[in-house]
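**Q** okay, predicted coordinates and the sequence, questions at the end:
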Amino acid sequence: MSGPAPAGTAGELLADLPASPAVWCSGLRKRYRRRTAVDGVSFTVGRGEVVGLLGPNGAGKTSVIKMLLDLVRPDAGEVLLLGRPATDPQARARVGYLPELFRYQPWLTAAEVLRLHVRLSGAAVPEAERRESLGLVGLADRAGDRVGGFSKGMQQRLGLAVALAARPELVVLDEPTSALDPVGRADVRDLLLSLRARGVAVLLNSHLIGEVERVCDRVVILDKGRVVAAGTLAELLGQRELRLRLDNVGPQAEARLAAAGQLDHSGDTFTVALPADPDPATVPDLVADLVGLGVRVHAVEPGRVSLEERLLSILREEHA
């Protein structure tokens, strides 16, 4: 008969288990009278992962976000945030949220708004960290100004600071760049990348597909309340293409082009299909080899179907 397990074994086993996803939802459904807003939606957001939620107006994106955050109760389905039920206040305390529509008390200063929301979250965040949150969104020099005098873009920046102030492990952003100019959108993009580098998970709902394509690890596409496609950008967008305009292409050079990927040839234009995520050295090595074989290289144009084109293609297939 074996003796008792050594003390601490269970804790060590638990410590070795992978962290639960930042978001896990399964079979979410929601009806409003006769209209089905969300119909069987399931997906995950891993720790330190940026996931984009895409789809046309009325696809159910905001309804899904509200169910994830327990702002709307689903008719069916389950949600876990950071390994806890979404109804658990301890889970929601570690989530930062920027809603699509929000208003702050116009008589408060930016610093006072931040202090209020940190108190409501129950987190103990020193004043220096709160100032740092304002600095991250470009409002460090406006901390003492009343919110009523802020432009729409400045209020959007303040909303981002509020979402980040209580040291969240998960940040949910619903159209975070809708009121921002190009500089503001670039700032938000850099901010999202820094959150990912710190291990913070982000769920991003945005109509600015170019921004999603730049920052997201994975994308979930909704249409009519259902998930119609999901995956990494490489999985959704497929192969990359390399178009080259060349002269003096002999048999050896053509064989070298074909060795890089499926080859199409029209006039002086050669198109090579590359893997979705090619080795960074693939293109420069190919060009160097072609030059070594006496080929004159006039142009090299890497390309791939854009996320916008792929999204429209998926939605057209669904509607057809």
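**A** Received, thanks.

**Q** going forward, measure contacts and count neighbours with C-alpha atoms only.
**A** Noted.

**Q** mind listing the helices for the stretch 101-250 of the chain?
**A** Under the criterion DSSP state H, counting those that start in this stretch, the stretch 101-250 of the chain carries helices at the ranges 110-121, 127-136, 152-164, 182-197, 209-215, 233-237.

**Q** adding another structure so you can compare the two:
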Amino acid sequence: MATGTGTGTGTDAAPAARLLAELPPSPAVWCSGLRKRYGRRTAVDGVSLSVARGEVVGLLGPNGAGKTSVIKMLLGLVRPSAGEVLLLGRAARDPRARARVGYLPELFRYQPWLTAAEVLDLHVRLSGVAVTDADRRGSLALVGLADRAGDRVGGFSKGMQQRLGLAVALVARPELVVLDEPTSALDPLGRADVRDLLLSLKQRRVAVLLNSHLIGEVERVCDRVVVLDRGRVAASGTLAELLGRRELRLRLGGVAAAAERRLAAAGRLTRSGDAFTVELSDDAGDAGSTAVPDLVADLVGLGVRVHAVEPGRITLEERLLDILRAGNGGEQR
């Protein structure tokens, strides 16, 4: 009996171990039902979201939507009134989880008498993570400050200080990076550098949660977007899901009633002179499918002169405005 029991345990344990090894890693960020009240004001109301390993998620919304409050609760800087948070599979209050997180706050100040290298040294000591001198130099090189390591921060421009903040966030080779408006003080070249940096983090399977008002940057680098409005999640999904609405812009001449009906049958139609925009129906297919050529052929058959056809999708900015207008039932906090 003892032998049988021992054999059974060993047999059961091996598949269990293999199953655990095959399970995907826990999300870099997971939160459920986050709420935060300041007196009578509810800043965050039931926010749930996740960020997978190697995923770049954008956090969008108007001023006062609760974005920074959510970030501070995720990082343990603000205690939530309700809800749960896990970072890298551990409770957010666990120092072992926070040790693997890099953070660039929206508002920060470094001691002006310190050099860039000394700022990095200070934050490495505070993190308690072992970081080699080569990695410290590499983080400055990564943000374009390799030749300014010995310069005092007091002489840095705001854009250079923001680059230094990025170096601080990345110096300990984190598994999760949280960036709150990382390009607000950067020129176009600096924003392009940050964009390339985020893509390189993604390739290294580093998760990124990005809060930015620069919607074009979010559209370029993010896999998914979470839109907050008045403390709640107003919309979330991949860019393909959020920008799924397809448009067809045409410049036409000789459009009679029959041709206009044919255009309207393809989707919601708007007209301004000889310019027509058709928001294609869900069953109209992609702009590259037969739906658009068939529409153009039908229009030509109806005597329409087709001067231009431009397929496209709505921008993230347009979609964001649609979401916020649809939910704008009161004053934003």
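**A** All right, it came through fine. Not measured: the values here are computed from a predicted model.

**Q** could you dump the helices of the stretch 101-250 of the first structure to CSV with distance to Ser20 of the first structure?
**A** Listed next are these as CSV, based on distance: least, C-alpha to C-alpha, whole Å:
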stretch, distance to Ser20 of the first structure
helix 110-121, 22
helix 127-136, 27
helix 152-164, 21
helix 182-197, 16
helix 209-215, 22
helix 233-237, 23
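
**Q** now tabulate those in JSON lines and tack on mean neighbour count.
**A** As requested, those are exported to JSON lines (neighbours: other C-alpha atoms under 10 Å):
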{"stretch": "helix 110-121", "mean neighbour count": "19"}
{"stretch": "helix 127-136", "mean neighbour count": "17"}
{"stretch": "helix 152-164", "mean neighbour count": "23"}
{"stretch": "helix 182-197", "mean neighbour count": "16"}
{"stretch": "helix 209-215", "mean neighbour count": "17"}
{"stretch": "helix 233-237", "mean neighbour count": "17"}
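
**Q** how about the strands in the stretch 201-333 of the second structure?
**A** Ranges of strands in the stretch 201-333 of the second structure, per DSSP state E, counting those that start in this stretch, are 207-211, 224-229, 232-238, 246-253, 267-272, 275-280, 305-313.

**Q** Asp279 of the first structure is nearest to which of the helices of the stretch 101-250 of the first structure?
**A** Taking C-alpha to C-alpha, helix 233-237 is the member of the helices of the stretch 101-250 of the first structure nearest to Asp279 of the first structure, at 13.4 Å.

**Q** stretch 72-83 of the second structure: which residues count as buried?
**A** Going by neighbour count (16 or more other C-alpha atoms under 10 Å), the buried part of stretch 72-83 of the second structure is 73-76, 80-81, 83.

**Q** can you tell me what part of the first structure it aligns to?
**A** The alignment of stretch 72-83 of the second structure onto the first structure (TM-score structural alignment) spans residues 66-77.

**Q** span of the matching stretch from start to end?
**A** Distance across stretch 66-77 of the first structure, first residue to last, is 13 Å (C-alpha to C-alpha, to the nearest Å).

**Q** and what of stretch 150-166 of the second structure?
**A** 17 Å.

**Q** the first structure: matching residues for that one?
**A** So stretch 150-166 of the second structure sits over residues 144-160 in the first structure, by TM-score structural alignment.

**Q** contacts for that stretch next, please.
**A** Applying C-alpha atoms under 8 Å, 6 or more residues apart in numbering, the contact partners of stretch 144-160 of the first structure are 98, 104-111, 134, 137-139, 176-177, 179-181, 184.
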